[in-house]
Every structure is written in C-alpha cells, then in structure tokens.
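> no letters, just coordinates:
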C-alpha cells in the first residue's frame, strides 16, 4: 500500500478528470465503455484495453479514498 500512499491526491484527481474522461465529446470514453460492458458488447481487445486505461485512475482514486478513511478510524 506504500505505492498508493505515495501518489498525491492532486495527481489522482487530475488523472481521473483528464485521462479518465478523455475524449470529452461526444461522451467520455469511460462512460461509453461502461455502457458497452453493461450491454454485453465489450468484446474487442481494444475496447477492454480502453476500459482498463480510462478506468485505472478512477479505481486508484477510490482505493486511496477508502484507505484514507480506514486509516483515520481508530482500531478497536
């Protein structure tokens, strides 16, 4: 988890907003890929790669947030 602790919040937020949402028109790429996944149409290798590439910043941001919340709570 040191890897996650070493990534600044600002970098994760910027990566999520820019890499995670690019291209912005006609719709964010991550949204397009999630819709394809929900419809069962995510079968081409490039589409799966796109989902992983555009989704990674969001997953790291979520994991860092969960880690911060669990670390700040006193253990019993």
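Structure received. Here the structure is a predicted model, which is why all the values come from computation and not from measurement. Numbers count the residues shown, from 1 in each chain.
> okay, CA-based contacts and neighbour counts for the rest of this
Will do.
> tell me which element residue 60 falls in.
Assessed by DSSP states H and E, residue 60 sits inside helix 45-72.
> now do the buried residues in that helix.
Neighbour counts over helix 45-72 (16 or more other C-alpha atoms under 10 Å) mark 47, 50-51, 54-58, 60-61, 64 as buried.
> this is the comparison structure:
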C-alpha cells in the first residue's frame, strides 16, 4: 500500500485535494460543510459520512505523503 502511495506524485495529490477535496466550491466547499456537521454532531446520514470520506481522502493522501517525505529526509545534523 505504501508503494502505491509513493508512486503518486505530491503535485498530483495536491491537485486532487484542491479540486476533489473542495468540490463543489459554492456555496462552500463540501469538506468544510461536512467538518462543520461533524463538529455540530449532525453528521448522521450515511451519505454524509460517505461525502466526508470521499472529500477528505485527497487531503489525507497529501498528509501521508508529506509525513513520509519528512521521515525519509535525513536530519541536518545526522552526520
């Protein structure tokens, strides 16, 4: 699974997060609406949970890619 994540470029993941993660853009991004519903305790219908997962997955991919990049990068004073 991590090899599949590594094969996706960071640029592709960011573009997916911006377009798929925020769509539809009006009246507000879908992920934002679902996160507000989650915090308010009104995220109860299965379609709402599906939307949260669907629109949140690209953002999670970006976070995992950045975390793996940070772990793989050598530290400055590690000589």
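On my side now, so go ahead. Here the structure is a predicted model, which means the values were calculated and not measured.
> returning to that earlier point: quick check: the helix holding residue 60 of structure 1 compared with structure 2, mean distance?
Helix 45-72 of structure 1 differs from its equivalent in structure 2 by a mean of 0.3 Å after superposition (mean C-alpha distance after the TM-score superposition for structure 1).
> distance between that helix and the chain's centre?
Helix 45-72 of structure 1 sits 3 Å away from the centroid of its parent chain (C-alpha atoms, centre = their mean, to the nearest Å).
> does anything pack onto it? Which helices or strands?
helix 2-6, helix 9-18, helix 29-39 (3 or more C-alpha pairs under 8 Å, 6 or more residues apart in numbering; DSSP states H and E).
> could I get the ones you listed as CSV with distance to residue 75 of structure 1 and mean neighbour count?
Formatted as CSV, the helices and strands packed on helix 45-72 of structure 1 follow (distance: least, C-alpha to C-alpha, whole Å; neighbours: other C-alpha atoms under 10 Å):
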stretch, distance to residue 75 of structure 1, mean neighbour count
helix 2-6, 19, 9
helix 9-18, 24, 15
helix 29-39, 36, 15
